[in-house]
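J.: Got a predicted structure here, sequence first:
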Amino acid sequence: MTELGEISSGALQQYLAHADKLGLDTPAALTWAGLKPDQPLRPEARVAGRDFQRLLERLIEQSGDPLFGLHTSAFIQPGSYHVMGYIAMSVHTLHEALAKVMLYERLVGDMGTTDINMESAQAQIRWHCRYPEQPVRRHLIDNVLSSWLCYAQWLTGNDDLAPAEVLLEHPRPSDELVAEYEQVFHCPVHFEQSHSALVGAPDLLMLPIRQPDPLLLSTLEAHATAQLAQLGIETSLSQRVRQCIKDAIGHTLPRKESVAERLGMNIRTLHRHLADEGQSWQKLLDEIRLDQAKQLLRTTDQAQTCIADALGYSDIRSFQRSFKRHTGQTPGQFRKNGHDL
């Protein structure tokens, strides 16, 4: 893998779709970049970052479109984000979706990293591009931020969803191009900033996803974790323990001994390495049980006794005490309210 890493074939599709719309010779551009014309069509194919950069340079030059990257967001779809896109469809809120992005974005590629920062009572969803060379860097940033907005609108079913403002590190373009940026983002866009980000009120992050699917989420996350391992991308021990617990919970209470054995270590080593990450077995188990309980209370009418049994509590009172200790509400109050207070 080069210093620019790799990207998934799905991530290429937006760029090629826009190029096709413009009437560009995309097979020739792929060949010029050192790629086989059918390579982006293979679902599990990975493309070297250097080849991807050469392809974008070629398409940007041939298109004559100064906002090539911005315009590619019109072609966003779940497959553009690999399995991560489907994971984001299966959670409950935009905040949870972004948390999954930060966990699994390397499945999409090594183009950059995401974080959420809270400043002056505003949430900043920032993207840090790994590609230093222009004009590719500028077009990648435009693509990622505008695609995020389009996908968030689709996830929530809210076509009017928009940030309060957008920050871009680029030099300010002509007034005509600024107007086009603001038309795409539906808000003011500020240039020559220290970083690039979508900025908005924190409560926007709590907007619900329109069709959450907790059962599918568990399956998709197991698949994503396995794919990260196949790519040689290291995941933390706590992430792997979480997945082991999720795989077992609902069937039987997972045993530390079984999880340690599955991960190829003994109990003492498991505890020591989790402590190194600032985690513990009990903390992870409690967090996952709480998440599962919330999902079941939100999305089913199962009796609390059934939920307590499914999550491995000794009885309903243990479940109720634990739930109230962590949330300040009883399970019944949470179900009635439908959300955290």
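T.: All right, it came through fine. The model shown is predicted, which means the values in this text are computed figures rather than measured ones. Numbers count the residues shown, from 1 in each chain.

J.: going forward, measure contacts between C-alpha atoms and count neighbours the same way
T.: Will do.

J.: Count the residues that sit near the nearest residue to Pro40 once chain neighbours are set aside.
T.: Counting by CA to CA, 6 or more residues apart in numbering, Pro40 lies nearest to Ser9, which is 4.6 Å off, once chain neighbours are set aside. The local packing of Ser9 (other CA atoms under 10 Å) involves 23 other residues.

J.: And Pro132, by the same measure?
T.: 10.

J.: want to compare, so here's the second one:
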Amino acid sequence: MNQHSNLGHISASYVNLLFDWLVSAHPEVATRMPFARPVAGELNRIEIPQWQAMLDWTYQALEDAAMPLKIAAHVRPANMGLLGYVASCCTNLGEAFARLQQFENLVYSVNALNVAFQGDEIILRWGAERGRPGHWVDSVAIGVLVAFTQHLIATPVYPRRVQFINPMPENPSDFDAFFQCKVGFAGDYTEVVWPVSLLEMPLKSPDHVMRSMLDQQAQLLLKQVKNGEESIPGFQKALQESVGAGLPSLSEVARRLCVSTRTLQRRLQEQGTSFRDELEQVRVEMAKNCLQAGDLSLADIANLLAYNDQSAFTHAFKRVTGVSPAKYQRTKRQ
């Protein structure tokens, strides 16, 4: 495993935002990009100096000072990785911000996020204890935070104040327009200040059962990020997402990882496992979360996890755990 730079790292899913935006807005520039698009996945991480170089090259190619804000405006949940899906399944923005603080290291591990309450305001603050990534990196990061927040809620709510630790750029009016507030520069911290009432705003479509499963998966991924344990970067996430989408097949997971089915099979064989075994383990772990949540019937769980029927789900669960789903659920409730 490569040693991380002092400035930290970000996930490949996050970096793919730049590539997605270029393909959409500047396809001719995208074809000249000298950097390879990274394979998405929380455990496939890009060092900040490389991210800086990508953004610097893009600016030189476009000469557009509003570039970081345009990139940020293009963000989708997939670019936030598993954190994006976890946040999307929360009940309100307060829960989503708590997940952001809890799982930030999965997506954007640079300077640590600190959350403070002051009067009727909530302040999200980043210092410079690990260094200063610079204007492009910080502007995309804060822009993504605000743009993604707007994706989560039905009615847009913008910050009261935004401040950057970096010097004022040549186009401060673009920042005022993007954030819909007066943006400061050259501050002691980078900050985003919201009304505390924002925390109670409901999300568009919270899903409590899916949130429980994704939260558990995010916890496991976070441990793997810290320990560097995942042998095929992004595999567990791609597998879990394919199950959630009702398409738990080798070809679907390979597509999500941007590799051929043959390559994925070979990598799994090299690890002494198979797609079928890995799929069964992931399904059972997801089933355990559903059973503990207690919100779904066995038939619903079987359908959610893309089993052919309840009987197939019951047999698979018992084969892995040694007990039936119903017995497992009763044991956990005692």
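T.: Arrived safely. Since we're looking at a predicted model, the values are computed, not measured.

J.: coming back round to it: corresponding residue for the residue nearest to Pro40 of structure 1 in structure 2?
T.: By TM-score structural alignment, Ser9 of structure 1 lines up with Ala12 in structure 2.

J.: which residues touch its match?
T.: By CA atoms under 8 Å, 6 or more residues apart in numbering, the residues touching Ala12 of structure 2 are 38-42, 44-46.

J.: so who does the equivalent of Pro163 of structure 1 over in structure 2 touch?
T.: In structure 2, the residue equivalent to Pro163 of structure 1 is Pro159, according to TM-score structural alignment. Contact analysis of Pro159 of structure 2 by CA under 8 Å, 6+ apart lists 146, 179-181, 192-195.

J.: give me that answer again for 7 Å
T.: With CA atoms under 7 Å, 6 or more residues apart in numbering as the criterion, the residues that contact Pro159 of structure 2 are 179, 181, 192-194.

J.: ok so it is a helix residue?
T.: No. Per DSSP: H, G, I helix; E, B strand; the rest coil, Pro159 of structure 2 lies outside any helix segment and is coil.

J.: name the element Leu83 of structure 2 belongs to?
T.: Following DSSP states H and E, one finds Leu83 of structure 2 within helix 81-88.

J.: Just after that helix, pick out the following helix or strand.
T.: helix 93-107.

J.: Check which helices and strands that next one is in contact with.
T.: Where contact means 3 or more CA pairs under 7 Å, 6 or more residues apart in numbering; DSSP states H and E, helix 93-107 of structure 2 is packed against strand 9-11, helix 81-88.

J.: residues of that helix that come out buried?
T.: 93-97, 99-100, 103-107 (16 or more other CA atoms under 10 Å).

J.: Average separation of that helix from the aligned part of structure 1, please.
T.: Compared with structure 1 after fitting, helix 93-107 of structure 2 deviates on average by 0.9 Å (mean CA distance after the TM-score superposition for structure 1).

J.: what does that helix contact?
T.: 10-11, 14, 42, 80-81, 83, 87, 90, 113, 198-203, 222.

J.: Apply 8 Å and report the result again.
T.: So helix 93-107 of structure 2 is in contact with 10-11, 13-14, 42-43, 80-81, 83, 86-88, 90, 113-114, 149, 152-153, 198-203, 218-219, 221-222, 225, going by CA under 8 Å, 6+ apart.

J.: C-terminal to that helix, what's the next element?
T.: Downstream of helix 93-107 of structure 2 (by DSSP H and E), the next one is strand 108-109.
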